[in-house]
Structures are given as structure tokens and as C-alpha cells.
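J.: How does the following fold in three dimensions:
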Amino acid sequence: MPKAVVLGAAGGIGQPLSLLLKANPLVTELGLYDIVNTPGVAADLSHINTQSKVNGFLPADDGLEKALTGADVVVIPAGVPRKPGMTRDDLFKINAGIVRDLATGIAKTSPKAFILVISNPVNSTVPIVAEVLKKHGVFDPKRLFGVTTLDVVRASTFVAEKLGDPSLAASVTVPVIGGHSGVTIVPLLSQSSHPLPDSFATSELEALTFRVQFGGDEVVKAKDGAGSATLSMAFAGAEFAAKILRAIKGESGITAPTYVNLTSDPSGAEALKKELGKEIDYFSSVVELGSNGVSKILPLGKVTDYERGLINAALPELASNIDKGVSFIAGPKL
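T.: Okay, here's the model as predicted:
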């Protein structure tokens, strides 16, 4: 049975994420790592009466290596949260080095693990992880994922609210493609499992799209400088991790939008790039998961003219984000 590891386990996302993973019956061992407080978080979680054994590690005494040894799934929420007025570029300057160093540890200790990147900005941090793994000769694009599930969770919640029945939130499914920041987030509302009414005005569609794209700003503003989207992100991260764990176990037919390197499925990528009309190395689209990670990259399907405009607006920004991550590793030597 799988060992899950959380890197950044003592933080605002890391603690609730670790709790949710501790409650997942598919996890038999949980390794926690952070620069502070991890032994305490592990001790607290270890009192919960589920099967998984929990250990917490700090940087001293090769803590990162110990946490990662034997890892099957590694989830990375490490980094600083976004604060009011902070752009994702500001986040990049701080979080890029953190993610680089953690990726180096993964490359050396658990290169076969499935890596789930939450650390923002995901559009850039996933390429950073990939470039580190490439430098160590252990890159497998099928096993690297950017977690964009929060965008999907938000879209489902907001659509259910618009339909006047919040109880539908758990059953509404809206594909969200592109990337994981601002205009790169493209909710395909026309493909919602619960269609919006025909009377839905263009202004309402634009407002709903904007809310999905910039929902994180709502939380940052509401917390008034005290943090960003931590609880909802932890929930979304645990939801995606659960799908990976089910796929590892052999369950078939599991799909989810996720930000991946398109070489993970060359044939699916070729079809996707034709739909996009652009060459790009990373993109979030609906992916079928298998026991080895990415099984298939699924096509976008029919999109509206409005959604096509959103995709066209997303692609240049996404390409710039990807280049920023790749360039960050191209400079320094590991």
C-alpha cells in the first residue's frame, strides 16, 4: 500500500492536507517534512485512529531524505502564501528556489514517485520540477502533475450557486483547462454536467468566468492579510491525490483536469495542440489516470466562441510562465 509524503506539511495548506491524507484509507504511511514544527504535526496526526503510520522530519539529520525514502506519492504545498498586493511573479521569486531544492531531494531519493505540485505559481513550478528531474536523468512526464483541482472545485461550487441549488456542488462537473493562474484558467462552462440556463446573459457568463479565474483573490481579500486559500486548496489537493492513489491501486476510468508535460502522451498531445493551434509544452486538460500516471490526454471537445477567445488569451501568458520556470533552472547549476 502507498506511502504519501507532504513537503511543506506544517504550513497553512500542509496541515489540513496531511489531515485529509491521514484519513484516506488508501494511505498506509505518511511522511511529513517542513523546516519547522513537523514532529508536532506528526505527533498530533498519529493519535487519529486510521491505519497510516505518521512520521515528521525537519531539515537536520537528512530529514528530507528520510521523509522521501520509499515514497509513492509526493505532494508539494511548500512555499509562502500569497498576500494582498502580491503578484504571482512575486511568489515565483520566493517559491522557485524552495521547489527546486525539494525537487532535487525527490530526484535523489524517490525518483519513481508520483509528484503533485501545489506550490504557486504552478504554471512555472511544474516546469522547474521537470527541469531538475531532467538534470538528474530521472524525468518521467507521466508522473508529474500540477494540481489545478481547486479551479475545478470552485467552478463546480459557483455553477451550483448560479443554478440556485448549492447541494448540487458535489455532483456538478466543469472541465477547467489551460493553467492555474488568472487568465490562464479557462473554465469550459459550456461543457458543465449541469448546463447553465439559456437565459444566462453574456455579462453573467463573463462574471462567472472571472470569479473562477480570480477566486483566490476573494479569499486573500477576505482574510485581510492573514493568508490565502489554504483550506480549499488542501481539500482540492487531497481530492486529486485520492484519484492518483486509486489509479495506483488499479482502478480504471479515472479522469481529472491537471497541468502536465505534454510529452506524457504524445498522441493525445498532438491532437490537443491541433485544437489549440499552438505548440506548447505544458497544459492543463482532462487526463485519464492509470497505474503509471498519465494514461491519456483527452481532447478539449467542442468549445464556444467565447471559450475559444479565453483559450487564445491564455496561451501567450502560459508560454511566458513556462519559459520562466525553465529559465530558472537553466541558469544555476544544481
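J.: Please make it C-alpha for all contacts and neighbour counts, starting now.
T.: Fine.
J.: burial measure for the nearest residue to residue 253 once chain neighbours are set aside, as a count.
T.: What sits nearest to residue 253 in space, not counting adjacent residues and going by CA to CA, 6 or more residues apart in numbering, is residue 288, at 6.8 Å. By the other CA atoms under 10 Å criterion, the neighbourhood of residue 288 contains 19 residues.
J.: so what's residue 288 up against?
T.: 253, 254, 255, 256, 294, 295, 296, 297, 298 (CA atoms under 8 Å, 6 or more residues apart in numbering).
J.: my read: the fifth one touches residue 114, true?
T.: No: counting by CA atoms under 8 Å, residue 114 is not a contact partner of residue 294; they are 10.2 Å apart.
J.: Please enumerate the shared neighbours of those two.
T.: What both residue 294 and residue 114 touch, as defined by CA under 8 Å, 6+ apart, is the set residue 143.
J.: quick one, strands of the stretch 101-250 of the chain?
T.: 114-117, 144-146, 176-178, 185-187 (DSSP state E, counting those that start in this stretch).
J.: Please generate a structure for the following sequence too, so the two can be compared:
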Amino acid sequence: MSRKKITVIGAGNVGATTAQRLAEKEMGDVVLVDVIQDMPQGKALDILESAPIYGYDSRVYGTNGYEETRDSDIVVITSGVARKPGMSRDDLLKTNAGIVKGVVENIKKTSPNAILIIVSNPLDAMTYVAYKTSLFPKHRVIGMAGVLDAARFRTFIAMELKVSVENIHAFVLGGHGDTMVPLTRYTTVAGVSVEELIPKARLESIVKRTRDGGAEIVNLLKTGSAFYAPSAAVAEMVESIIKDKKKILPCAALCEGEYNIKGLFVGVPVKLGENGIEQIFEIKLNAEESAALKKSAEAVKTLCEQVGKLL
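T.: Predicted coordinates for the structure are as follows:
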């Protein structure tokens, strides 16, 4: 049985850490691509030289071109400029749309059957760009956001209750940004609703911190954005696809009527298996949750309309 081939485009902090996590988990052979001369080759070699110590046999390659990526099973796109303090995800729109479009045009030629996982920001709009550029079927274009947002939500709940993060199942819907919708009603600690365990005002502040999770780290780092948790989120998605685990994970998926959303990529719970998105799960929302999700989808729509003019 031949190993799977996973390409990671962009060898910055997110991309390189993703490549490291995938290699360590032996998800397959990893190709790390970046436009900066020699940089992905250096990082790939460094990751490869960890293998004897960590005990994995994944091969890791670095390249400045796309020939080495040919026939990839999964392509993770992290390319683009990172957020700087005071910069909104929307400021990134024009620059990153051009970068993602160029990357996808290359991948379409070399790996026409690949599953795309988009990490570049603004996430929902960049996933839309990848979908429109690739013309791949919708189940093979996925945005990484909800897994990260849910992980942040779970972290803060675990800190509040002083319990294991493994006991917490969190639910986050909507766009990746200020309008995301962490659903407290469906978030549980060992099966018990978090609403029963944390006072309402305190829970609201945790929800707010989750929404601002990316910005909080940007402001602390001053010269970059989060990469440990985002790369962990990508690794979980890749593992569910490669091993056909069929995990239910919140991902940016193309909705065509689900949750009354049409033609937009927004965060919804999906079943991730060997074919990519195998099912979108529709859960019952109350009036308040539906209104919040609608507002989030409208924000995504505005970005997609802006980006549509650039394509």
C-alpha cells in the first residue's frame, strides 16, 4: 500500500507546523511548498531530521514549485499574508484572494483529484475563491475554522471549570471571525449542558473570548498570528479524511439550502471521511441561534461579493 501524499502550501508558521504534525502522525508523505527560495527545503529537512528521534517514517520534501506536488491526495493551503495588530480579516481580502487563486490554479493542473483544505484568511471567502477557481465538486473543498474555534471554546470552558478538555464537546457555527456562533445550548461537559454549569454572564464572556480568540493572540504576539492550534486543527481534519474516521467536525462547507443558507461557505457540522465532506448535519436552532447564524452568513456573503469582483 503506497503512502498518501499531502501537500502543504505556505511554509510559514502555520504551514511548517502543520507539516510537522502530519509527519509525526505518519499521515503520509508531506510536500512543503513556498515561494521563498530554499526556505521550505530547509524546514522540510529539519522536520525530516526529527524522524529518527520521534520515530516516524514519513518523508518530507521542500520545494519552490508544483511539480513535486503532483497527484497529492490532500492539499492544505495556508498561503497569504498574516494579520497584523489592528488589521481585520477583511483587510487581508484582496491580497490573499490573489494568492489563493494562483495557488489553486497550479494545484488544479497537478492534482485534479485532491481534497482542498483552506486555512488562509479571511477563511470563508478564501474557501469560496478556491471553490470558484478549482471548479472541484463541493465535497472536496473545505475550510478549516470551526475545529479551531471549537478548540478555543473548549479550552476556555476547561479553564473555567477546571476539568479535562477531553470531557468537553463544543459547537461553533457560522463564519470564522467576529460573527461566529458558539452554541452554548449544544456544548456539553461529560454530556451535561454547559449552560447548567456556568452562570450566564460568565458564559457570555467566554463566548466573546472565543470570538476574539485569533485577535487576542495577534495582539500578544505583535509580529504574527496563531499557528500551534490552527495546525492541530488541520491535522485532525486530515486524519479524519485519510483514515476515513467520519468524525463530525465543524468546517466551512458549501451550503445549498442547509440552515437556509445558499451558495456560501460557512461553518457547519460535517462528516469528514475519505471523500471529504460526506454529509452536512442540520441541527435544530432556536430563534436566537438562527438569527445569529443568519447575521454571520450575511457577513460572509458581503466578503464573497467583494471577492467575486476580483475573480
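J.: What value does the TM-score take for this pair?
T.: The TM-score (TM-score structural alignment, normalised by the length of structure 2) is 0.90; 299 aligned residues with a CA RMSD of 1.7 Å.
J.: Between the contacts of residue 288 of structure 1, which sits nearest residue 42 of structure 1?
T.: residue 256 (29.6 Å; CA to CA).
J.: Go through structure 2 and flag its longest strand.
T.: Counting by DSSP state E, the longest strand found in structure 2 is strand 262-273.
J.: ok, then the element right after that one?
T.: strand 276-280 (DSSP states H and E).
J.: Could you tell me where that following strand falls in structure 1?
T.: The alignment of strand 276-280 of structure 2 onto structure 1 (TM-score structural alignment) spans residues 293-297.
J.: tell me which residues in the matching stretch are buried?
T.: For stretch 293-297 of structure 1, a neighbour-count test (16 or more other CA atoms under 10 Å) marks 293, 294, 295, 296, 297 as buried.
J.: cool, stretch 271-279 of structure 1 as well?
T.: Those would be 272, 273, 276, for stretch 271-279 of structure 1 by 16+ other CA under 10 Å.
J.: go on, stretch 28-36 of structure 2?
T.: So stretch 28-36 of structure 2, judged by 16+ other CA under 10 Å, has buried residues 28, 29, 30, 31, 32, 33, 34.
J.: which pair in these spans the largest distance?
T.: 28 and 34 (19.4 Å).
J.: just the helices in structure 1 please.
T.: In structure 1, helices defined by DSSP state H lie at 14-23, 38-46, 63-68, 88-109, 122-135, 149-162, 202-213, 215-222, 231-249, 266-276, 305-330, listed in chain order.
J.: tell me the angle of the last one relative to helix 88-109?
T.: Read that as helix 305-330 of structure 1. Interaxial angle, helix 305-330 of structure 1 versus helix 88-109 (axes from the mean of the first three to the mean of the last three CA atoms, to 10 degrees): 60 degrees.
J.: which other helices and strands contact helix 305-330 of structure 1?
T.: helix 88-109, helix 122-135, strand 176-178, strand 185-187 (3 or more CA pairs under 8 Å, 6 or more residues apart in numbering; DSSP states H and E).
J.: Buried residues in that helix, which are they?
T.: 307-308, 310-311, 314-315, 317-319, 321-326, 328-329.
J.: wouldn't residue 175 of structure 2 be in contact with residue 295 here?
T.: No: look at residue 175 of structure 2 against residue 295 with CA under 8 Å: they stay out of range, at 9.4 Å.
J.: In structure 2, what sits opposite residue 322 of structure 1 in the alignment?
T.: So, by TM-score structural alignment, residue 322 of structure 1 is matched to residue 304.
J.: I figured that match hits residue 131, correct?
T.: No: the criterion here is CA under 8 Å, and residue 304 of structure 2 misses it with residue 131 at 11.6 Å.
J.: list residues touching both of the two?
T.: In contact with both residue 304 of structure 2 and residue 131: no residue, using CA under 8 Å, 6+ apart.
J.: All set now, cheers.
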